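**Student:** Okay, structure incoming, though there's no sequence with it:
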């Protein structure tokens, strides 16, 4: 009898262990390195379809709670919680912000369960969404990363030269908590535009007036070095909205200025060089990179009488120094 009870007890423990293991397997089917290719694609489509339906998932609701704000947001509590779960379990922050902009999911100040930051200016620059009816396949994968080839479909009317359908990728990363999360979404309008340039993308390239070939030339010129390596396109300005304030009065060859120059990206250095000309009102071809950039500057005024001979010796020397730096890429 003693042994019979012991056997029953052991069998019960084994069955309990198996049951718990099955429950854990179900709960963690997406949380381990053995996620299948099929499940990876399913997750991407599921998230894209949900966020697409959420673009205008509800009416514009004012003051659902007594916070006094008027924003687009999910009307139903369960939808807010579902989006929160997708973000928490499946999407890293940078990719989440990017997806929220693609699908025009606005920041709801009361609960903060949608886009963590409000970027209305940037959302007008994203014109494609994931085509969940398009072709999906695993492009590459290893123990900690997965790249899925996907397709994007044009979201709004652009110039005729913009493709209706374009290829792209979704990258997943195995995080420290052993969960796979989307780390980046990329297409021809890819991370060079959003993750690197951010809001400044439309400052240089406006797809309402430019073509895909214009974009590709822009990326090729400023996004790669002479060896074909990907380089940063980061750019920033000072309080006067200039990259190199004082380049018209101070020599860049001085130590402090030279150190500042060496920190500039190829794109920033190119605009810093043009900045010297632009202060004198140099006129640029309409919708060119330089035109798109300087036409937005408060201090810039086109000068039909512009002449390079009017540049000072300091300005000419600084143009030479910046040009040598640009050639070093």
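**Tutor:** Alright, I've got the coordinates. This structure is a prediction, so every number in the text was calculated from the model and none was measured.

**Student:** When you work out contacts or count neighbours from here on, use the C-alpha atoms and nothing else.
**Tutor:** Fine.

**Student:** Check which residues of the helix or strand harbouring residue 19 are buried.
**Tutor:** When elements are defined using DSSP states H and E, residue 19 is found to belong to helix 2-27. With burial defined by 16 or more other CA atoms under 10 Å, not one residue of helix 2-27 is counted as buried.

**Student:** Show the subsequent helix or strand relative to it.
**Tutor:** Using DSSP H and E, the helix or strand that follows helix 2-27 in sequence is helix 37-53.

**Student:** Buried residues, that next one. List them.
**Tutor:** Neighbour counts using 16+ other CA under 10 Å place 40, 41, 43, 44, 45, 47, 48, 50, 51, 52 of helix 37-53 among the buried residues.

**Student:** can you count the residues close to residue 314?
**Tutor:** Other residues within reach of residue 314, judged by other CA atoms under 10 Å, total 15.

**Student:** putting a second one here so we can go through both:
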């Protein structure tokens, strides 16, 4: 009986770790016959686990979604990763996630073995987080609704508020959610504007019903993180510039968050910063405060603003 119970746990772990298994693969992993696998699957179903089976040579077993959340099996590394992730989730800019994370963490730590609890405690006791408070928080239910629409390739309808608070109705074909340290964004094909758009999730209010389903389009870029970064740091502004920073790209990237610009490597000692601002004076100050030597690549007008600010500072120093 003990051997059977251990095998059931092993079978459940395999089903939770892989989208679909063939009966032969499961039998080989467990060291039993396909007939035993079928009996064990039936036992899991009796315990409330929704194990789906598809017939035929290409069929197999898959753990489906049930009416209730069944117990999950985590190995040591997975349990530690989940516990640490829950402890740091409060700083990720999702409204209410702190309280939910604490509740989930309390349940997890209650059943963690002592050796794993010590590892989690050590990681948290000797780690100092350095994250900024999120500017705007995204509603978890909205994130879930958007993620489901992306997964199901289902048209999405919502009200969108711009930076001035004006609201418009949008119908989009959602593609992916992209998160930064401080905000969440939805990348989607805007049906009425016939073009790709990036939307801040905290400005989205879903307006169901959604649908119908659509055939996924080729995304606007392979690197969606860079695509969103360029959109929110450069394309969204009236004034745009390319500036050569006299430091390696890796060093510049540490000082330039994705919402402030896109860093492009140019060589071992320099890189190009693509950025934008409301006006060129603000851009000069922003780049100067980075603390790097720089050179204006474009536009030429930016050089004139650099000189004007230089002269202004010189006069302030009485030079």
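**Tutor:** Received the coordinates, thanks. Only a predicted model underlies this, so the values are computations on that prediction, with no experimental measurement involved.

**Student:** What would you report as the TM-score here?
**Tutor:** The TM-score (TM-score structural alignment, normalised by the length of the second structure) is 0.30; 172 aligned residues with a CA RMSD of 7.0 Å.

**Student:** Could you save the buried residues of helix 37-53 of the first structure as a markdown table and add columns showing distance to residue 14 of the first structure?
**Tutor:** What follows is these, written out as a markdown table (distance: CA to CA, whole Å):
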| residue | distance to residue 14 of the first structure |
| --- | --- |
| 40 | 32 |
| 41 | 35 |
| 43 | 33 |
| 44 | 37 |
| 45 | 38 |
| 47 | 38 |
| 48 | 41 |
| 50 | 40 |
| 51 | 43 |
| 52 | 45 |
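
**Student:** Taking these together, which two end up most distant?
**Tutor:** Of all pairs drawn from the buried residues of helix 37-53 of the first structure, the one with the largest separation by CA to CA is 40 and 52; the distance is 18.4 Å.

**Student:** can you pull out the helices in the stretch 101-250 of the second structure?
**Tutor:** 114-125, 140-152, 224-230, 249-255 (DSSP state H, counting those that start in this stretch).

**Student:** Buried residues of the second one, list them for me.
**Tutor:** Using 16+ other CA under 10 Å as the burial criterion, the residues of helix 140-152 of the second structure that qualify are 143, 146, 147, 149, 150.

**Student:** Closest to residue 206 of the second structure out of those?
**Tutor:** Checking the buried residues of helix 140-152 of the second structure against residue 206 of the second structure by CA to CA gives residue 146 as the nearest, at 8.5 Å.

**Student:** list the contacts for that closest one?
**Tutor:** Taking CA atoms under 8 Å, 6 or more residues apart in numbering as the criterion, residue 146 of the second structure is in contact with 156, 174, 177, 186.

**Student:** Just the ones of those in strands?
**Tutor:** Under the assignment DSSP state E, these contribute 156, 174, 177, 186 to strands.

**Student:** For the helix or strand harbouring residue 167 of the first structure, which helices and strands make contact with it?
**Tutor:** Assigned by DSSP H and E, residue 167 of the first structure falls within strand 165-174. Using 3 or more CA pairs under 8 Å, 6 or more residues apart in numbering; DSSP states H and E as the contact test, the elements touching strand 165-174 of the first structure are strand 145-154, strand 180-187.

**Student:** Put together a markdown table for those strands, with mean neighbour count on each row.
**Tutor:** Converted to a markdown table, those look like this (neighbours: other CA atoms under 10 Å):
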| stretch | mean neighbour count |
| --- | --- |
| strand 145-154 | 21 |
| strand 180-187 | 23 |
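
**Student:** To residue 80 of the first structure, which of these lies closest?
**Tutor:** Shortest separation from residue 80 of the first structure across these is recorded for strand 180-187, at 19.1 Å, computed as CA to CA.
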